[in-house]
Structure formats: structure tokens, C-alpha cells
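*Asks:* One predicted model, sequence on top.
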Amino acid sequence: MTDALDRPRRGGLWHHPEFRRLWIGESVSQFGATISQLALPLVAILIVRASTFEVGLLVTCEMAAFLLVGLPAGAWVDRMRFRAVLIVNDVLRALALASAPLAQWLGVLSMGQLYAVALVTGVCTVFFDVAYQSFVPQLVEREQLVEANAKLQASESVSQISGPSVGGVLIQALTAPYAVLLDALSFLWSASWVAAIQTRPDKPARHPDRNLRREIGEGLRFVLGNPLLRAIALCTGTANLFNSMAASVSVVLLARELSLSPGLIGLLGSVSAVGGLAGSLLARRFARRVGQGPAIWISALAVGPFAFVAPLVQRDWTLGLLAIAQAGMWLSMVVYNITQVSFRQGLCPPALLGRMNATMRFLVWGTMPVGGFLGGLLGSVIGVRQTLLVVAVGGLLSFLPVFLSPLRRMRELPSYAVAV
């Protein structure tokens, strides 16, 4: 936890030097990541001439790590200093992404190369995200977790607003492979700021009888044994399954079927991400007004109807309607994420943070490679628009686990301090 010198003065976490360093580093990294989210699929479509199925497989590779190493990552991270994990995986992601423009310069870029980049960055992201969400409670007090997550989510939303537009222009000016190089540099920037954090909790004690399988089991029992966490995992995992199905075919629809330029595709992403910024600003007030539990299920419910716009979009005024619908989705998803992540962090004992976060990531992100594969497969078989309609119908039902749980009536959610 923080020491006396690191506790924020009046004015909130902006005056907390350690949190501010983490926030700056992560904000720049998020900005770069939004560029590669657009650039990698466009590299596959425009440079390598990938099929719809191959683009879906690329999304699968990006998320496959959550199935492959999601559970053991939590046990491993709990044995290490979170700060060191963040730095190492930032650097490794930078190296992996930098290999794409190098391969393009040498004239050897292929789908195999892109699959490898996606898989390596995915594995690093697993370790980074587990350590990142576990590091925040070590930097700030538990009562400041909602504020911390709201500020971090706000910077991510700003990145999603500006990143796609800037990325689209850079892709047109530099070509997509070289735009990815900026993402690599952003991860190095993030590593430098995390390295400047001076709060360095002691490395967890090495227990002579520690056992990886037992430690993984402890994380699973903590999450699956709690009905509230179990409902959140089921809701989020279902939503992510359908969202990743949409991600695997959306760029194909915009770039190939509608023949939109990278700049216009990026602009659509930027306009829609304004909703995410609004969600980060409204989350605390919304949860305070309706209660923490209702805030989770209401925001999950609100996401679904907006997805029905995408299957109908054409190269006309409906593009504006798509941007509005995606803004509504972003707003609802950000409110949901801030509320449920803050609850999870506050509920979990410190010694289990890494395993809890890894278990949740395994359960809720492990569905994403499956969704990416299914989206690419369905897009090839029944068509892109039909696949997006399947996504809309399935996503509409994803709120049911949290609605049917005790969360529906809980204005205040339990925390670790209360639970023990």
C-alpha cells in the first residue's frame, strides 16, 4: 500500500505522484495500441490480401494467449513484483510490433509474421494486464479505486477517440506496417514511466511448499465460489464472445465491402469512442445514484440494442448512425467496466490479486479467441452482415447473468475490509 509521502493531497489522485506516473505511461501506451488495433487488420487486408477467415484468425491469435497462459499467469505474477512485470512486457511488446515494419522493409512480410506478432503481443498483454490491475491497489487506497479506475478508463477513452483518426491518417501517409512502429515506440514510453515509479513493495515471500496447480486452484475457487464474481464473469465472457465475433468482420465490412479509406474508418472509431469518455466521467455518479449493483446490470443491458445498427450500415447517412450507436455501446461498456473492476479489486485479499485478475481474464477474455474464430468462419460461410446480425442477437442476452444475480438489488457491494 502507499506510504505517507505517496498519499494524495486534496485534489485527488492527480496529486499522487506514483499514480500519475502509471497513468501517463499507460495513457501513451493505450494511444499507440489503438493505432495497431486498426493497423494490423488493415495490413492483413490491404498489404497481404488476407481473406475474411484469415482476418478472423488474426483476431484469434491476438486473444489466444488468454486461453493458453491465462490461469498460470496469475500464479506467476503473484510471485513477482508487479512493477517489473509491467516493464518487461512493455519492452517485449515493443520488440514484437517493431518486427512487422522491419519485415515489410525487407520484403518478407506474411500472414505468418502477423500471426506471430499477434500471439507474442497477446501473451505479453496477459501478463501486463494481470500485473497492471493488481498494481493499482498497491499504489492507492482502496476507497480511491473507483477514482483511479475512472481516470485510467478516461485516458483509454481519449486514446480511442484520437487514436483511430490519427492512425487512419498515419496509415494512409506511412502505410499500415510503419504505423505499427509508433505503437512499438509507445510501449517503450510506457516502460520508461513505469520504471520511474518509486513505490516498490517487497517481493512476495517464497514459500518452500508452493505449488502452481494449488495456487491456480485458489484463484479459481475465489472467483467461482463467489456468486457475484461468477455472475460478472459469465456476463462479461458472453459479451466478449460476441464482441470479438464482430471485431473479426467489422473491418472487412468497412474496408472491403464499403470501400472506406483508412482515414474514414479511423474517424468513425474516434467519433464512437466519445461515448467511452462520457462513460468514464459518468460512472461514479451513475453508480452513486442507482447503486453499485444496479449500475452493473443496467449498463450491461444498455449495450445490446446498439449492435443492431452495424448489419444495416451502407455507404451513406447510416455511417453516422453507426458512429452514434457505437458511442452508446462504448458509454455503457465503460460504466460497466469501471464499476465491476473496482468492485473486484476492493473485494479481493491482496495476496490473491494476481490470481483473481488472471482467473477473471481467463474466463472473460478466454471467449474472445473463440469469438474471433467463429466470426471469421461465419463471415466466410454466411456473410459479414449476417454474422453481425448473429452478434447483435447474442449480445442482447449477455446481461442476464448479472440481472438474475443478487447484484440486481445491492446498492452497496461488499469489500475485503468488510468481508474479513
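*Replies:* Cool, the structure landed. Residues are numbered from 1 along each chain as shown.
*Asks:* CA atoms for contacts and neighbours, from now on please.
*Replies:* OK.
*Asks:* what's stretch 395-405 in contact with?
*Replies:* By Cα atoms under 8 Å, 6 or more residues apart in numbering, the residues outside stretch 395-405 that reach it are 227-228, 231-232, 234-236, 238-239, 242-243, 296-297, 300-301, 303-305, 307, 408.
*Asks:* Give the buried subset of these as a PyMOL selection command.
*Replies:* Written as a PyMOL command, the selection of buried residues from the contacts of stretch 395-405, which uses 16 or more other Cα atoms under 10 Å, is:
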select buried, resi 228+231+232+234+235+236+238+239+242+243+296+297+300+301+303+304+307+408
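*Asks:* Can you name the residues that contact Cys74?
*Replies:* Let me fix one detail, which is that residue 74 is Gly and not Cys. Gly74 neighbours (Cα under 8 Å, 6+ apart): 127, 130, 216, 354-359.
*Asks:* For the residues you listed, which entry has the maximal number of neighbours?
*Replies:* Ala358 (34 neighbours; other Cα atoms under 10 Å).
*Asks:* surely that residue meets Trp76?
*Replies:* No: between Ala358 and Trp76 there is no contact under Cα atoms under 8 Å: 9.9 Å.
*Asks:* Count residues in the vicinity of Gly225, would you?
*Replies:* 11.
*Asks:* try this one next to it:
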Amino acid sequence: MRDFRLLLAGAAAGQVGAQVTLVALPLVAVLELKAPAFQVGLLTAAETAAFLLIGLPAGAWVDRMRKLSLMIRADVVRCLAMASVPLAAAADALTMAQLYVVALVVGVASVFFDVAHQSYLPQLLPREHLVAGNGALETVRSSAQVAGPGLGGGLVQLVGAHLAIVADAIGYAVSALFLLAIRRPEDKPEPVPGASLRKEVGEGLRFVLGHPLLRVIAGATGLGNFFTAMLMATQTVFLVRVLDLAPAAVGVMLSASAVGGLAGALCAGRLARSFGQARIIWLSAVVSGPFALLWPLSGKGAAAALFALASGVVFFGAVVYNVAQVSFRQTLCPPRLLGRMNATLRFLMWGTLPLGALVGGAVAEASGARAALWICAIGFLVVPLPLLLSSLRRMRDLPETAHPETAHPETAHPETAHPEDDVRQDAAPGHDAAPGHGESVPVA
């Protein structure tokens, strides 16, 4: 389908630029502005604070708007915000305060983009292709993550950290152009008589918190994102100041997680079909989590490879988890609630990111980056517990139900397989074989 391929292309362009900035923005703070560990953690917190601050009302706002035009506007805002960094650096006026503002603005735009993106996909694809479509978007995102950090590290080495950020601005601009080319008409949602922001936000909360499986998925994912944010806040400081790696090597290290994520996206459908869509959610976390212990065990020289190995395996499991749980959410939710459901889950799942980043930065400042990574690694061992203690552990496949009031997941037979729910990676339209900022690790 042409429009879905354009959505994929836009996701790829935006993600390549964003992954360059994943390396370049912290390096601007560490190398050019000489920021201490806590300020680097605060920068990471600013990037994700919007999910905590406006996550809930954003879903209600998105449900009132055309999703495609909202995504285009968000791309334009992100492009202009990122372009301000190299311009300020060229004028010798760049400060940490500006980096905080840019991170916060980009984060706000990303909240609206991501919620609209997840709510728009079911308008492009029929229900039976949603898992394959999410797998395709996840593959594109993971592919960009493979190339982006290495490209970012190389660009930082060649032209400097602030100039490397130009690639992010260009990526968002190209993403907006691809989205502009989508032709599928989209009607503006009809206003609901008597609706209010408070009522709509409450409806989204009741839908999510009223469903036992959504509750446990939100809890486990929020916990995982807390410790992921600790990693994001401290990894650049650890790689540069503890392992003494050059910017290009830092990019290669961060690419390892993307290689694992790409492999996870490619394998997610087959694994879900073999083990069951419900079972693979908790199994992926249980198997991959212990490898996080290799992060603090890594050292200089050849021992730095342990950091890359840990990232690759942990993010392999995270992407497999994401493809299964996001597709379940999209299938479960009625269309009129998609924006609020996605935003509510983003608030619960991603609201822990700024908190984790602040804790990571504070621990790294007080006790060192390696100590922060130890806490992060132990945390990944705890993440699967909510899943293992729920009814999810006794299921093979996730139940089909449009509303939580009409069916209760706990009553599903543990080994009941639904052939129509098989996760077929090769069932994507055409030969597109995953969302923008969205269902990566950080997971959502």
C-alpha cells in the first residue's frame, strides 16, 4: 500500500536524524559544554519530561484532531528546534539552558507525534495486518538505529557535535515531506456533545486501568523505562569518561543496541507464532534482562565489548516485547479511544523516564557512572516480576476483545491458540517488512 510505504519512509527519515542526535546531543554537553554528570541526566530528563507533563491531555486533544496533519506540524516544530542548536553554536552562544529548552520542545512535539502516529496506523491498515505493520515500522526504526549512532559518532568526530545535529533537523524535514505525500483522506473527528477534556481523559484512564492485562503491561513497561532512562542518562558519561572512548567508538557502542533491536523486529513475528503472543511478552523480558549485568562489568579495551553485547541482547528482548504488546493494544481498543488509550499508556509508561534520568544523573554524580549502571542492571532483573505474577504467565495467546467490559482476560484458556492472531511478519502489505520515536526502548 502506497500510503503505508510513505509512513514507513517518513519514520525512517525521522529516526535516522533522531538517532544521530542520541549520540550528538549528550556529546555537545559532555565535550563542548563540559557538563557534569547530573546536568547530562537533567538533559535526558528534559527530553522525556513532556510525557509526564502533558501525556494524559495529549490523548484527548489528539482524538479531536486529524492525525496526519498533526504529525506534519510536529515534525516541523522538531526540525526548527534542532536547527537552533548549530546556529547558536556558530554564534558562540550555545548554553546548557538552550539544550534543556530544545530537548523539552522536541519532547512536547514528540508526544503529539507519537500518540497520533499510533492512532493513525489502524486507519491505514486492516486489523489483520496491524501486527505485521507494527513489525514493519519496528524494523524501519531499528534499521535507523543501527545506522544512526554510528553515523552520529562519525559526524561528531569529523565536524563536531553541534554540527552533527543538523542531520536530525534534516531528518524531521524529510519526514514531514513524506507525510505530506500521503493521499488517504482523513475526516476530522466529530465532536461529542457534552464532552470535556476532564471527561475524555478520565475515559482513557478508565479504559486502561479497567483492563487487567493493560494494567500489568503498563506497570512492567513503566518500570523498565525507569531503568532504561538511567542507562540513557549515564551511558555517554560512562563511555567517554570511564572507558575513554572516542566519539566514533561511542556511536558504534550505541549502535549495538540497535542491531539487537533490528534482529528483534525481524524475529518478533516468528517468535510470537512459536511461543504465543502472550507468552513471548514475559519470556522476552526474562531471557534478555540478565544480560544487563554486563553493562557495569565492561571495561577499557576489549572489555568494552561487554557493553555492546549487553545492549544488543537487552534491546532484542525489548523490541520483541514491544511488537507483541503494542499490537495487542491497537486490536483491543475501539477507534474513538485510540488517542486517549495510547496517551494514557504513554503517561504511565513513559512518565517514569524523566524520573529515571534524574536518578541516574544524581547517582552518577555522587557515586560514579559505574554505580548507576549497577542499579540499572539489577533493575532489569526486577522488570519481569509484574508479568510473571499476573494471569499473563498462564496464557499462550492474548484474548480478542473490543472492550474490557465484555470479556475478562483472566478467563481465557491458558493454551487457547487463535490462528487469526498469528503474528505474521511476512503478512505486511506488499513487501514492507515499525513507530517513529515510539515503541523502542524506551518501550511503550
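*Replies:* Looks like it arrived, so ask away. From a predicted model like this one, the values you see are computed outputs, not experimental measurements.
*Asks:* out of the contacts of Gly74 of structure 1, which are inside helices?
*Replies:* 127, 130, 216, 354-359 (DSSP state H).
*Asks:* and the two most separated of those?
*Replies:* Phe127 and Ile216 (14.7 Å; Cα to Cα).
*Asks:* just the ones in helices among the contacts of Gly74 of structure 1 now: which is nearest Phe66 of structure 1?
*Replies:* Nearest to Phe66 of structure 1 among these: Ala358, at 8.7 Å, using Cα to Cα.
*Asks:* corresponding residue for the closest one in structure 2?
*Replies:* Under the alignment (TM-score structural alignment), Ala358 of structure 1 pairs with Ala343 of structure 2.
*Asks:* so which strand or helix has the closest residue to that match other than its chain neighbours?
*Replies:* Among residues not flanking Ala343 of structure 2 along the chain, Gly59 sits closest, at 4.5 Å (Cα to Cα, 6 or more residues apart in numbering). Per DSSP states H and E, Gly59 of structure 2 falls inside helix 55-63.
*Asks:* Show where the following helix or strand past that helix falls in structure 1, residue numbers please.
*Replies:* Next along the chain after helix 55-63 of structure 2, taking DSSP H and E as the criterion, comes helix 67-90. Using TM-score structural alignment, helix 67-90 of structure 2 corresponds to residues 82-105 of structure 1.
*Asks:* Now do the matching stretch: everything it contacts.
*Replies:* So stretch 82-105 of structure 1 is in contact with 77, 109, 113-114, 117, 120-121, 124-125, 127-128, 131-132, 134-135, 177-178, 180-181, 183-188, 190-192, 194-195, 200, going by Cα under 8 Å, 6+ apart.
*Asks:* now stretch 212-229 of structure 1
*Replies:* 71-72, 74-75, 230, 344, 352, 355-356, 359-360, 402, 405-407.
*Asks:* in that stretch, what counts as buried?
*Replies:* In stretch 212-229 of structure 1, counting by 16+ other Cα under 10 Å, buried: 215-220, 222-224, 228-229.
*Asks:* Any chance of TSV for the residues you listed, columns distance to Thr339 of structure 1 and secondary structure?
*Replies:* Shown next, in TSV, are the buried residues of stretch 212-229 of structure 1 (distance: Cα to Cα, whole Å; DSSP: H, G, I helix; E, B strand; the rest coil):
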residue	distance to Thr339 of structure 1	secondary structure
Glu215	27	helix
Ile216	25	helix
Gly217	26	helix
Glu218	24	helix
Gly219	21	helix
Leu220	21	helix
Phe222	19	helix
Val223	17	helix
Leu224	19	helix
Leu228	13	helix
Leu229	12	helix
